Structures are given as structure tokens and as C-alpha cells.
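Engineer: Predicted model and sequence follow; I will ask about them next.
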Amino acid sequence: MGYDNEAMRRFAGIERGDNRIPDETTILDFRHLLERHGLTKGIFADVKTHLADKGITLLSGTLVDATIIDAPSSTKNKAGARDPEKSSTKKGNDWFFGMKAHVSVDADSRVTHSLDTSTAKLHDSQVWDDLLHGEETSVWADKGYVSAERDAAFTEEGKVWGIMRKAPKGGQLHPVHAQINRVMAMMRAKIEHPFRVLKRQFAYVKTHYRGLAKNRAQFFTVFAFGNLFLVRPRLIA
């Protein structure tokens, strides 16, 4: 995500060959400063405040999901081992090695309002409470987040528990629940928008650093920029 990225160069207003481009040491020192003081989380929060000032509020429904970010599995390093803070997990019939970005997205604006990270093997449902802002009128997620306890706690009048229905163990999903899932799937599709920006616009398909802390710091910056990208038509209107 440096000045070799066309989108980032345009955002910063610099071009290749521009003598204003800082050298790699300066960029590295600046990144370490951001990481050491937790400033990227502040950038993420400031962007949300800016959007709220522009009338883009985050108080409607919340969509919750996680995406796997692959990490290099090479052992060609000084330690002769894979990154100890990353892990393997199976999705479908495929195995992945890396970490997860857990996000919650406003159902109306598609803006990411909360973010967390973990090693890849942590089950998505283990990261939940920190992803809700507490004023949701509806919550939407896939069946991996099914929880009778959470369902019971979200039964106030006017609230919607939009968690995909799960078939009983050894049984089949009831046709009514299958229809409900199809409706929920259309709503949940909105959460793919921030992930698409992360992986397509910003080409973030693999972790850039060893360990979780450095990548976590970068995620806050990338998702902050992603929020601005997603609502750019409303900001310049």
C-alpha cells in the first residue's frame, strides 16, 4: 500500500519521479510511529466522525462477517518457520493459512463501523460483542453466528434478528427457513462491498507483515480509506 500503488499516488497527489516522494526509511519510520501509538485506529474513528458530520450515520442495521487474508506460508526466513501468529483454517474444501479481518457494516451506507482481527483458525462467532455499536435495529450474519442466547437478547419489539437459519444436526432445513435464508442472503450481500474494495481496489489479498499487530494496524487504515471510497459520490455531491 505504498506509493507504487496508483490509487494511493493519486490520493496523495504525487507522481513517480516526484522529488517529494519520501524514501523507504522515512516511510518505515512513519509506519512504526503509527503502529506504536495506535494511531491508525484513530484514523478509522476520525473517518467515521467525518462521515457522520456529512450526514452518513451508522445507526441502522448491522451486517457482521469475516474474511480470510492469506499469509505467505514460506519458511525461507531467519527462523525457518511459518509466521507463528498466523494459522491454518478450512473453508469449504480448501485450506488457507493466514489471519481474519472481522468487520461489521452499516446496512444502509455499507460503511464499516467496527473492525477486529484474529488468527485464521478462530471461529467467526468468537468475535461478536466488539463488532456491535449497541443501537442496532437489525443484525445480519451467516449461520456461523447462530446463538440461541444472542437471539433471546435481541427480541425487543421492532428489532430483527437476521441470522441465517441452520438445519438441525442430521436433518434438513425447513422449506420456510430456506426461503427466509434466501431473503437474508440478499441483505447480507452488502457486506461483500467493503471486502471487494479491500481486495480489488487496494489489492490487499495477502498480509504484508509478520505477526498480527502490524497487519491489524494497517487494516484500520485500509478500511478507513475503503469507507471514503464507498461513499465518495455522496461526499462530492
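Structural biologist: Yep, that arrived.
Engineer: can we go C-alpha only for contacts and neighbour counts from here?
Structural biologist: Fine.
Engineer: Contacts only, for the most centrally placed residue in the chain.
Structural biologist: Centrality entry for the chain: nearest residue to the mean C-alpha point is residue 103, 4.0 Å, by Cα atoms, centre = their mean. By Cα atoms under 8 Å, 6 or more residues apart in numbering, the residues touching residue 103 are 64, 65, 66, 112, 113, 114, 115, 116, 131.
Engineer: and which of these is nearest to residue 215?
Structural biologist: Residue 215 has its nearest neighbour among the contacts of residue 103 in residue 116, at 11.0 Å by Cα to Cα.
Engineer: does the residue nearest to that closest one when sequence neighbours are not counted sit in a helix, a strand or a coil?
Structural biologist: With sequence-adjacent residues excluded and distances taken as Cα to Cα, 6 or more residues apart in numbering, residue 116 is closest to residue 102, at 5.0 Å. Residue 102 falls in the strand class when you classify it by DSSP: H, G, I helix; E, B strand; the rest coil.
Engineer: I figured residue 102 hits residue 124, correct?
Structural biologist: Yes - contact criterion Cα atoms under 8 Å: residue 102 and residue 124 qualify, at 7.5 Å.
Engineer: Please enumerate the shared neighbours of the two.
Structural biologist: Joint contacts of residue 102 and residue 124 (Cα under 8 Å, 6+ apart) are 65, 66.
Engineer: Next up, a structure to set beside the first:
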Amino acid sequence: MAHRSIGQERFDFAGRTRPASSLDELGKLINWAPVAALLDPLYSATKGEPAWPPLAMFKALLLSIWYDLSDVKLAEALDDRASFRRFCGFSANEATPERTAFVRFRRHLAANGLDRSLFDAVTTQLRSKAVAVKTGTLVDATIIASASEGDNDARWVKHKGKRAVHGFKAHVGADADTALVEELSITPANFNDGRAGPGALPDNPGEVFADSAYRGNHFRDAVRAKGGIPRIVATGMWGRDEQETLRKLHEWNQPIHRVRGRIEKIFGTWKRCYGLRRMRWRGLAKAAVQVHLTAIAYNLKRTMNILAAQA
């Protein structure tokens, strides 16, 4: 299936001075050609009307994350806002996708398992810009409620002192210095953190900071296998008396808590700003698409802020 040609008209908004937009800077942050190459095979059918360019659709989904927009609101905003059009590559007066086009595009992403490849392609470029020397990794997990209790891929989980949640769990590995997300694993919510944790470990992780849920040998061995050093919150230690034991436990745990706590800001941004309090669609594959898109959107904004601070 051929792709539509977009952006052929000159951008012209009645002679007005174009206001500066952070989206213009985000559009220049990476080389989008490798991303377009990954997306290009999505519409391979030879029949049917021309499809919307996959890269434009992918960028539109990033807008929906940054601005927490439904498909309906995204279609309206893309039709109306000049900065959205520029970011996606649409000129001033041409047609833009309707909401059903985003539904189909996400279905293609999930069916082809491209969300992970897109995350890797974007994150590799961003790491080269923001991460100077790898010193450590933060590992933790966050629970995200399912779109519906009828989602058969989701599971119930209950933590002490909190209400039960039906949903999924995102296991995240982030750079300890820049807080860029480097690895992701998405599972049903009842998956044990220590068992799923190795899926969130990047290569050469350095010191790995994690809470007591990761204290088993399975996770420690995975960290060491990748050349890392486990720094995991302890729940008990040997000592000659109670006071000495508590002192040793505090001296071990306090530095870990101080570093590990940075990952909570990532989860807070995802849920407060990017709408990841609840999954939008049913099924593990579509849940993975939503989490990977959220991580890509977060990493792009985070890298832009890091480079702005350095400048």
C-alpha cells in the first residue's frame, strides 16, 4: 500500500510570526530516518487507498502521550494546532488523520511487535547524547490498572495496606545519573519483581540499585552475569547485638534508598503527566505498546531538558 504524500504545501499561517514551540526542538533532537525505516513495512498491501505516512502517525501518538489526549482529541488537535502539524510533517491546509486511523496504526504496531524496536532505536540515539559515563542503574516496577476487569491478560495484585489492583506491571531499568529509561519489561501485575527484574537490566549496568523485592539470588545472579554490582536494600543482617545490627543495616540501606528513590520521579511523570494511571486498551501486547510509547515520549522530553541544562 502506497503512503500519502504530506507536507508538500508551504507552511503559511496568514503571515503571522510563528510562535516558538518545544515540539520544534523535539523534532530536531534525533535522526528520525532509522525510526521511519522500522515503520515503513507496516502497510505492505498493494491495494487500497494510500495510507498515512507511518512516521507521521508515530509522532502523532507521541503527541497523545505528552498531552494526554484520547484519539478523538488527538485528531481534533492535529487538525487545529500548527505546532502539532509541523511536528508530524503536515502542511497548513492539508487533511489530517481521523481517530480510526490511530486505532488501526496501534493495531499494526502491536501485531508486528514494533513497540520494542522503536523504543530501542530512539533510546540508543538519546543515550549517546545524554549519557557520558555509565555508573549505575535504577531498577523498580510500577503497577498500572487495566482498561477493564474483563481483560484476561491482566491479573489481580494486593499489597499490604493498599487496595487490590487488576492490571499490569512495568519493570523498568533507568540510568542512575540521567534517569533515562534504558530497558523495559511488561508483565501481568502478579509477576514477582525479582523474577521479572532481569528483563529490566541493560548491558553493563554498573551498580544496580533496587529495593528489597529484588533481594533473591535470581536477580543478583542476573546482575553479576551482565557485569553489574548489586546494591539491594537488605531486610536483615548479622551483628553482635541489636544496636550494632540496626546500625549496619542503616549504613547499608540509606545510600541505596537515596539513589533508588530517583526512579519514583519517572513513575510519577508517567502517571501524573502522561496518562499512564490506567491502560487505554485491553491485552498484554497493547499494554506493552502503551508503556513503550510512554517511555519513548518521556526519554525525548528528559533528554531535551538535560541538554538544555548543560547548555
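Structural biologist: On my side now, so go ahead. Just so it is clear, the structure is predicted and the values come from calculations on it, not from any experiment.
Engineer: Now the contacts of residue 103 of the first structure in a markdown table, please, with extra columns for secondary structure.
Structural biologist: Converted to a markdown table, these look like this (three-state DSSP):
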| residue | secondary structure |
| --- | --- |
| 64 | strand |
| 65 | strand |
| 66 | strand |
| 112 | strand |
| 113 | strand |
| 114 | strand |
| 115 | strand |
| 116 | strand |
| 131 | helix |
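Engineer: Make a markdown table out of these and add neighbour count.
Structural biologist: Shown next, in a markdown table, are the contacts of residue 103 of the first structure (neighbours: other Cα atoms under 10 Å):
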| residue | neighbour count |
| --- | --- |
| 64 | 28 |
| 65 | 23 |
| 66 | 23 |
| 112 | 27 |
| 113 | 24 |
| 114 | 21 |
| 115 | 22 |
| 116 | 17 |
| 131 | 20 |
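Engineer: Now for those: which two are most distant?
Structural biologist: Taking Cα to Cα as the measure, the contacts of residue 103 of the first structure span a maximum distance of 13.7 Å, between 66 and 113.
Engineer: If we ignore the residues flanking it in sequence, what's nearest residue 89 of the first structure?
Structural biologist: Spatial nearest neighbour of residue 89 of the first structure, chain neighbours left out: residue 121 (5.0 Å); criterion: Cα to Cα, 6+ apart.
Engineer: Run a quick neighbour tally on that neighbour.
Structural biologist: 17 (other Cα atoms under 10 Å).
Engineer: likewise residue 220 of the first structure?
Structural biologist: Neighbours of residue 220 of the first structure using other Cα under 10 Å come to 22.
Engineer: Tell me the residue in the second structure aligned with it.
Structural biologist: Alignment note: residue 220 of the first structure maps to residue 292 in the second structure; criterion TM-score structural alignment.
Engineer: Surely that match and residue 115 touch.
Structural biologist: Yes - Residue 292 of the second structure is in contact with residue 115 according to Cα under 8 Å; the separation is 6.0 Å.
Engineer: rewinding a little: map the residue nearest to residue 116 of the first structure across to the second structure for me.
Structural biologist: Match for residue 102 of the first structure (TM-score structural alignment): residue 171.
Engineer: cool, and residue 191 of the first structure?
Structural biologist: That one, residue 191 of the first structure, aligns with residue 263 by TM-score structural alignment.
Engineer: Please give the element, helix or strand, for the nearest residue to that match once chain neighbours are set aside.
Structural biologist: Excluding its sequence neighbours, the residue lying closest to residue 263 of the second structure (Cα to Cα, 6+ apart) is residue 138, at 6.4 Å. Assigned by DSSP states H and E, residue 138 of the second structure belongs to strand 136-145.
Engineer: Please, where are all the strands along the second structure?
Structural biologist: 136-145, 155-157, 165-175, 181-188, 207-210, 229-232 (DSSP state E).
Engineer: Overlap of the contact sets of residue 292 and residue 115 of the second structure?
Structural biologist: Joint contacts of residue 292 of the second structure and residue 115 (Cα under 8 Å, 6+ apart) do not exist.
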